[in-house]
Structure formats: structure tokens, C-alpha cells
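S.K.: From the sequence below, what's the structure:
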Amino acid sequence: MTILALAALMATPSPLRAAPTYYWAIPGHNFVTTTSENRPFHFLNRSGNSLDDIEQLTLARPQHVQAIMLDSTESAIACARAWLQPIHALGQCGQPAGFFRSVLFWDSSRLTAPPHWAALWDVARYPGQRAFFRGPRLTLELALLADGVPPKKIYAQLSTSAGIDRAFHKLSQLRPYIIWWRSPAEAYHILQEQTVLMGITPSAIILSPQTRNTLARPYQAQMKNILYSPAVWSIPATLPAEKSSETRKILLTGPPRLASIPDPMPTESLEISDSFWATHAIFLSERFNAWLAQSPPPAP
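M.R.: Below you'll find the model as predicted:
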């Protein structure tokens, strides 16, 4: 079920006052593995991924979302703005839920060998459009990986003015070729409707047979090049107290989860740093939006 479908359902009058159904909201096209306790979870695919969408969903009245899956930066911002309920004694609003996986993908009918990060910028050898996430998180890391920075040194670079400038300079080189997506639903639509050569996308779009068979081209995932982003469950601020208590207990004992990071992790992959983005998210978001607002250079 989607957010729009839920809104329509809530707006439809019912002659019977049945107990409401509560949903666990996840970004579209993400694999979720339920716990061994086999509780009857009702999942809701949320298509919006902006802070405005998160605010609207977490402050809805009446509230029919029991828990919402966010990345750790979104959860920290929403928690600070009182859109979420604390789960832990220190006021933290997020409970670990595994990892979102964003994979490097390519059109296997046009590229005979799997690409690596640097190939994203090689438009002379590989002309064509690229799909990127429209935001600093994931995207700045990706720029430095493509520029030859080893995964273990990414955040040391991004913690300096020179490293940030380096990442934005790298992005500017590729900008005329980038198609931006804001949510998994938008990424899926791009790959379904357009002939993108390569890029970064949520893994489930490429790996799920149900979605892969509907894409415009025979896209494949490069499983050595993955960005792992910590996911957390959070409780909306307007969820009733009794349901909040039940949800908190589930979150602390056995919630649904995404996949974990493999051990060992592929050497060209990267775990997105929670601590870095907790400190730098606001500043880098402002700089990214200002960079986007500038007139892009023309394609060569």
C-alpha cells in the first residue's frame, strides 16, 4: 500500500467502527525481513522522501503509522524537531533496522564489463546519462570514491574544506549528465522510463525480479560497489500512547529489519557514517542546495 492509498482509505467513511490498522512505513523498493516471532506487520510504501513528507507523516492526526523507517540523519533531524517519540532513555528516537543498500548499476546491453566508481565520470569512454541521489549524503561520498579516495579515508577528506571542495568540483564535472532522484520511487520511475547508462540506485530496484523485469533496459548491479546506509525505526509523535508502548517493545526486542553489512565488506564499498552526518548534515545540505541552484555547465 502507498501513502496515497492510505490517505484515501482514511478518508472513506465506514459504517462499522472496526479497530484501525497500523502500518510500518518504509521507503519503496526495500527488502524487509520480518522476525522469527512472525508478527502480522502491515507495510506501507512511502513515496515521499523529503523532510516535509516526513513531517506530514509523523504528525498526522489520526495517526495510522506505527513506525517509520528513516536513515539515521533523517531520524536525528526529525527527533530534534519533535516529530518523533524518544525510544531510549537519553532521548534518542531511532532503533537500528539494518542497512539501506545503494548499488552501482549499469546497462549490460551497452557495457560488456561491470563498471567501477571511476567509470561514472568517464563520459568519453561511456557516454550517456547517470542517475544519482539528489542530496549530499551518498553523493559526496560517491564523488570522492570516483576521484580515487579509498573508502577508509572518505570522512577524513569530507571533514576538511579542501575535501568538500574536491567533492563538489568532481560533481560539477559530471553534472550535465546527471538525472536526479529523491526517493526510491523516483529512482524506479527513471529506470522504468528512461535509458540511463549507469548510476546509483536502491538495491531492491535492480535485485528484485518483480521490479527488474519492468525496467526500460537490462540493468545489472555491481555487487562490489555498494553504499551501506544505516536505517532506523522511529515512532511518530502523534501515535497514541498505548500503541506507542507496544511499538517501543517490538523495536527493542525484534523489529523487522533490512539486511546487514556482509563480513567482510567488499573493498570498494562504503558504510555511510552516522556520526559524520549527525554533525555535518545541515551545513552540507545547504551547500549542496546552493550548488544545485547554480546554472549547470553545458554538456561538452
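
S.K.: drop to CA atoms for contacts and neighbour counts, all remaining ones
M.R.: Will do.

S.K.: Please tell me how far stretch 132-152 is from the chain's geometric centre.
M.R.: Chain-centre distance of stretch 132-152: 14 Å, with CA atoms, centre = their mean, to the nearest Å.

S.K.: One more sequence to fold, the one below, so I can look at both together:
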Amino acid sequence: MTFRLRALGALAVLTLGACGSGSDLRPLTVVGWGGSSQDAHRQAYWSSFSQATGIPLREDSWRGGVGVIRTKVTGGDTSWDIVQVETEDLILGCEEGLFQRLDWAALGGRDAFLPAAVHDCGVGAMLWSYVIGYDGDRIRGAGPQSWADFWDVRRFPGKRGMRKTPKYSLEFALMADGVPPDQVYPTLRTPAGVDRAFRKLDEIKPHVVWWSSISQVPDLLGSGEVVMSVTSPGRLVVANRTEGRHFKLNWHGNIYAVDYWVILANSPRKAEAAQLLRYMTRPESQMRLARFIPTGLTNIEANREVGPELKRDTPSDPANMVGALELNADFWVEYGDQLTQRFNAWVAR
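M.R.: All right, here's what the predicted structure looks like:
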């Protein structure tokens, strides 16, 4: 998932220890998406890890993109150790040698995790989805039930929030145009299918507020700037819990994927980074994460043991996966550049 930089300052040091200057003496540095997901990781993992091990840890946030990591690694910047990445960045970065290959035996073995959470260079951090979110205080009664409803500005007047990327936007456009989830990527692999998706986006473009950070969505909905938005469930559920909001979700046609933890190939803290990976992926650690943010867990034992009340607003609940679409990372690795160029030109028109 790609999110806005969290207003944490440039870096937040969780535990201060005897750290001198220089990359070899700096704290272990972990990089996430910011916002409520990073808050949850801090509460569930990072603070307790530093307290238990005495290893100083600091955090940073980023927006994603393998180019950022490529520049750091090839340019000799060793300021990051562990990074949370999306699937496409994992695939490309592993192929380019930007990430350390993992010792799966030390993590409990590949069989301890959901198959989608296992990769030579990354271990699943969380299973997440993009769904339709709206404010129940503004849309009374039956809210949007599908992407066709999301596109229906007559029935549901007002602006829509959408992520400013072709990824997700094209898939949702085709589903709004009646393409079944299992036919979305076969359709997008054809020039006619891509044209169809952009024609559908043309319909809604005048009504869209584009966001670049998922952290913007609660504010966009809460202020009434948009009446509904593409969103990750966790952001709105946390806002309901902590701010007394009445945001609602519709899971029909959601797109789900796995984020991964990777260790950068040029990290000077590989041993400590591997230790933190083991800590974050243990069943008891992931079960603790579920208390702070609704997210799908990647450790099989954690998924089995966590209570149903903590699965209700996550992709781990089978009811939420009816009619869902798994993000096809291989498709976006193959076609991402050309579709991004076309999408950016289309947005600018």
C-alpha cells in the first residue's frame, strides 16, 4: 500500500541507545507507510522489540516505488534497513538484487505463512484491501453496494475520492462497467479493454478528488469534500474507534493484496534486521497487531487463533472475499510503465 509520509518528523527514534555517528553505529531503521498502519506497527512490534532486545530502533516513512530503493542501494545510501513494500516493488527489487534473500528456516518455514505471503526476498507484513468507504452520517440508508453505484452520481450526488494511479482505478472502472472480477485482467491485457476502462473513467473524472495518500481519506470523507472514496478498511475503522466517526464500508468487488517486509541488500544491520523480522512475523506478534488495526494476518497460526471480532473488517473474513479480486502484480510489472504514462496524460487533460 502507498501512503502519505506521516507527520512524524523526518525520523522518530523509539529507543535511544549508545549510538555513535556513522551508518555502522546508527539505530536499526524500519520504513513503513505512515499513518494509522505505522502507528499500529509501532504499538504492536517496534516499541516492545526495542524494550525486549535493547536494540535501538528508529522509523521513517515513504510513498513507495522501487526507484527510490534503487537510488539508495546503488548510490551507497545505507540509511534504511527494513522497508514495507508493495508486491510489484518486491518482484522488481528482488530481480535487481536490491533486497537480501531471506532465511526462511529462521522465520519458522515457508509453510507457517499464507502462500501469497512467501517470497525469496520478502515476508508478508499484512493482507489488505481497497474497498468503497463512505460516511454513514451523510449517506443515510442503503449506501453504495458496488462499483457501478460508486460511478452513479445521480443516485449518490457528490465527489468521489480515488487514488491517483492507474492501478486499482482501471480495475474498478471495468467492474463498474460490468466486467466480472475474474475477467478484469484478461480484459486489461487487450488494447480494447484498456480503452474501455479509460472510457469508463471519463464518465467519473469530473466528479473525482484524486488522493496520493490513504491518510487523506478520513479527512476527505469527514469534511464532506467527497461522499465516498476508494479506501483501505483499516483507516476508517480506526477513525470510527478513536474519533467517534460513522464511516461505513462495502466490500463488493474489493481488490486485495499483500505488503511485504524486505531487508535492503546494502543494510549494515542485516543481523538485527533479521531479528526484527522474526519478531514481527511470530503468531503472538501478529495477533497483537490485530488489536491495533484491522488487517489481514499473514501467519497461518495467528489467523487461526485470532478472534472473529478482529477479523470482521479485514480480508481474513471469508465473507469479505466474496466477489473480491486479487491484485495481479505480474500484470502491473509488465504493463505498469505504459499504463502509468497514459493515465498521467489522461489526468492532466
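
S.K.: how about the strands in the second structure?
M.R.: Along the second structure, the stretches classed as strands by DSSP state E are 12-13, 28-32, 57-61, 82-85, 118-119, 122-135, 160-163, 208-211, 228-231, 247-263, 325-326.

S.K.: mean distance, the fourth one to its aligned residues in the first structure?
M.R.: Here strand 82-85 of the second structure, set against the first structure after superposition, deviates by a mean of 1.0 Å using mean CA distance after the TM-score superposition for the first structure.

S.K.: So which bit of the first structure is that strand matched to?
M.R.: Applying TM-score structural alignment, one finds that strand 82-85 of the second structure aligns to the residue range 67-70 of the first structure.

S.K.: Which positions within the matching stretch qualify as buried?
M.R.: Of the residues in stretch 67-70 of the first structure, those scored as buried under the neighbour-count criterion (16 or more other CA atoms under 10 Å) are Ala67, Ile68, Met69, Leu70.

S.K.: any idea which of those residues is closest to Leu120 of the first structure?
M.R.: Within these, distances to Leu120 of the first structure taken as CA to CA reach their minimum at Leu70, with 27.2 Å.

S.K.: these two touch, right, the closest one and Ala231?
M.R.: Yes. The pair Leu70 of the first structure / Ala231 is scored as a contact, 5.8 Å apart, by CA atoms under 8 Å.

S.K.: what's the neighbour count on Ile300 of the second structure?
M.R.: The tally of other residues near Ile300 of the second structure (other CA atoms under 10 Å) stands at 15.

S.K.: meant to ask about Val194 of the second structure
M.R.: The local packing count at Val194 of the second structure equals 18, with neighbours defined by other CA under 10 Å.

S.K.: mind checking what it lines up with in the first structure?
M.R.: The pairwise alignment with the first structure assigns Val194 of the second structure to Ile164, based on TM-score structural alignment.

S.K.: Is that match in contact with Leu158, as I believe?
M.R.: Yes. Applying CA under 8 Å, one finds Ile164 of the first structure in contact with Leu158, separated by 5.2 Å.

S.K.: Isn't Gln129 of the first structure up against Leu191?
M.R.: No. With contact defined as CA under 8 Å, Gln129 of the first structure does not count as touching Leu191 (11.1 Å).

S.K.: Please identify which of these two sits among more neighbours.
M.R.: Taking Gln129 of the first structure and Leu191 together and counting by other CA under 10 Å, Leu191 has the greater number of neighbours (24 against 20).

S.K.: Return the residues in contact with the closest residue to that one other than its chain neighbours.
M.R.: In space, Leu191 of the first structure comes closest to Leu215 once its chain neighbours are excluded; the distance is 5.6 Å by CA to CA, 6 or more residues apart in numbering. The contact partners of Leu215 of the first structure, by CA atoms under 8 Å, 6 or more residues apart in numbering, come to Tyr188, Leu191, Gln192, Glu193.

S.K.: so which of those is the most crowded?
M.R.: With neighbours set by other CA under 10 Å, the maximum within the contacts of Leu215 of the first structure is found at Leu191, which has 24 neighbours.
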